[in-house]
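Asks: Okay, predicted coordinates and the sequence, questions at the end:
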Amino acid sequence: MRTDLSKFTVGKYVAGPKWKVLVWHFVNYFIFNSAFPWPYRAKSALLRFFGAKIGKGLVIKTKVRIKNPWRLEIGENCWIGESVWIDNLEDVFIGSNVCLSQGAMLLTGNHDYTMSDFPYKLGKIVLEDGVWIGAKSVVCPGIVCRSHAILTVNSVATKELSAWTIYAGNPAVRVRERKFVG
């Protein structure tokens, strides 16, 4: 048996109503994925309009891509850095005081390589309060990052990150405990 991508279908997956997906595509491209520094409040309002649940104090920089805002919940006082990609084919929950650094990616979808038709394999992502996802890091489908966990620069989270723990590498492994000194 071999992989046969001509047989690929999205299965039961539905992004949302076609009109909403189409309109969001243009808003995402011209406002969020733009190099123009649109006001944070305007971006938050647009996300809410498209069904995202957004807390107060969201900082959302330029060149950000969000696949489906209606599958997104963000707590209060979060930072989303330049070129972050929230590829949320499935739900993404981001707690309060979470930082997604430049180029970070939240990836809720993959493919099942054990099947010849390469079907979607989706999983929700949860980032609890105080989590920091470092620059150019990836959080894979189905991952939970517990309270105040850190995923360091250019690392890949392939399993749950424990609370108050720092992880690094590909795949990410525990490096040490996270402590505040002041």
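Replies: Ah, there it is. Numbering: from 1, shown residues only.

Asks: For the rest of this, base every contact and every neighbour count on C-alpha atoms.
Replies: OK.

Asks: so the residue nearest the centre of the chain is in which element?
Replies: Against the mean C-alpha coordinate of the chain, by Cα atoms, centre = their mean, the closest residue is Leu106 at 2.9 Å. In the assignment (DSSP states H and E), Leu106 maps to strand 105-107.

Asks: buried residues in the following helix or strand past that strand?
Replies: Per DSSP H and E, strand 105-107 leads on to strand 109-111 as the next helix or strand towards the C-terminus. Buried positions in strand 109-111, judged by neighbour count with 16 or more other Cα atoms under 10 Å: Gly109.

Asks: which helices and strands does strand 109-111 pack with?
Replies: Judged by 3 or more Cα pairs under 8 Å, 6 or more residues apart in numbering; DSSP states H and E, strand 109-111 is in contact with strand 120-122.

Asks: Could you list the residues in contact with stretch 119-128?
Replies: Identification of contacts with stretch 119-128 by Cα atoms under 8 Å, 6 or more residues apart in numbering yields 8-11, 89-96, 98, 106, 108-113, 139-148.

Asks: PyMOL command to pick out the buried ones of the residues you listed?
Replies: The PyMOL command for the buried members of the contacts of stretch 119-128 (criterion: 16+ other Cα under 10 Å) is given here:
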select buried, resi 89+90+91+92+93+94+95+96+98+106+108+109+139+140+141+142+143+144+145+146+147+148
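
Asks: Please compare the first structure with the one that follows:
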Amino acid sequence: MIRRILKVMTAILTLLPKRLSLLLYELNSNTNCTWQIALRYCIVGSLCKAIGHNVYIGKRVTLKNIENITIGDNVSIHDMCYIDGYGGIKIGNNVSIAHNTSILTSTHTWSDQSIPIKYNQVIAGKVVIEDDVWIGCAVRILYKVTIGQRSVIAAGTVVTTNLQSGWLGAGIPMKHKKKLEDW
């Protein structure tokens, strides 16, 4: 019954102009009241490529270029995360993203010295987070990275390269630290 209600609310929200939907999202992002969590889910579902069931989006989560983001089932994105889908993001099933994490899908170049760096070309690169991944708090995932299934990224890690399935990644920059099955 609840799924059906959420599906209808999401369908209704798709009829709103994008700017109005984004405003509604911002107005409902300051607390974790049950109804606000449900409304955030519906708003995000109306704007992103796809969203699965049982998705939690915490308070003060910033979502940029949301139309390029796909979210699977049983995903939790905790408070104060920053996620920019400019280059595309695919989040698999059973993924937990702890608070204060950033996922960036683009980077600036600096080769044209005649203009400031911030006006140089921007390069996009998709981020893929496969199924059954736990991302610790304050992790930074940079563009063009794949996190393999059943993996863990330790708190405070800066991810600049792919993480193979079944590994713990940690450090700045991230390195493969330990195979999870060895624990």
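Replies: Thanks, I have it. What you are looking at is a predicted structure, and each value in this text was computed from that prediction instead of being measured.

Asks: which one in the first structure is aligned with Cys42 of the second structure?
Replies: Correspondence of Cys42 of the second structure to the first structure, assessed by TM-score structural alignment: Ala45.

Asks: can you tell me which residues contact Tyr82 of the second structure?
Replies: Counting by Cα under 8 Å, 6+ apart, Tyr82 of the second structure has contacts Val61, Thr62, Leu63, Asn100, Thr101, Ser102, Ile103.

Asks: Tell me how far it lies from Ile2 of the second structure.
Replies: Using Cα to Cα, to the nearest Å, one gets 28 Å for the distance from Tyr82 of the second structure to Ile2 of the second structure.

Asks: just Leu23 of the second structure next, same as before
Replies: Going from Leu23 of the second structure to Ile2 of the second structure by Cα to Cα gives 24 Å.

Asks: Kindly report the same for Ser21 of the second structure.
Replies: To Ile2 of the second structure, Ser21 of the second structure is 21 Å away according to Cα to Cα.

Asks: again with Gln113 of the second structure
Replies: Look at Gln113 of the second structure and Ile2 of the second structure: by Cα to Cα, they are 55 Å apart.

Asks: Over to Asp112 of the second structure?
Replies: Distance, Asp112 of the second structure to Ile2 of the second structure, using Cα to Cα: 53 Å.

Asks: same check, this time on Val8 of the second structure
Replies: 10 Å.

Asks: Spit out the contact partners of the counterpart of Lys67 of the first structure in the second structure.
Replies: Using TM-score structural alignment to pair residues, one finds that Lys67 of the first structure aligns to Lys64 in the second structure. Lys64 of the second structure is in contact with Ile83, Asp84, Gly85, Tyr86, counting by Cα under 8 Å, 6+ apart.

Asks: So which of those residues are in strands?
Replies: Counted as lying in strands by DSSP state E, out of the contacts of Lys64 of the second structure, are Ile83, Asp84.

Asks: Among the contacts of Lys64 of the second structure, which one is most surrounded by other residues?
Replies: For these, neighbours were counted using other Cα atoms under 10 Å, and Gly85 has the most, 26 neighbours in all.
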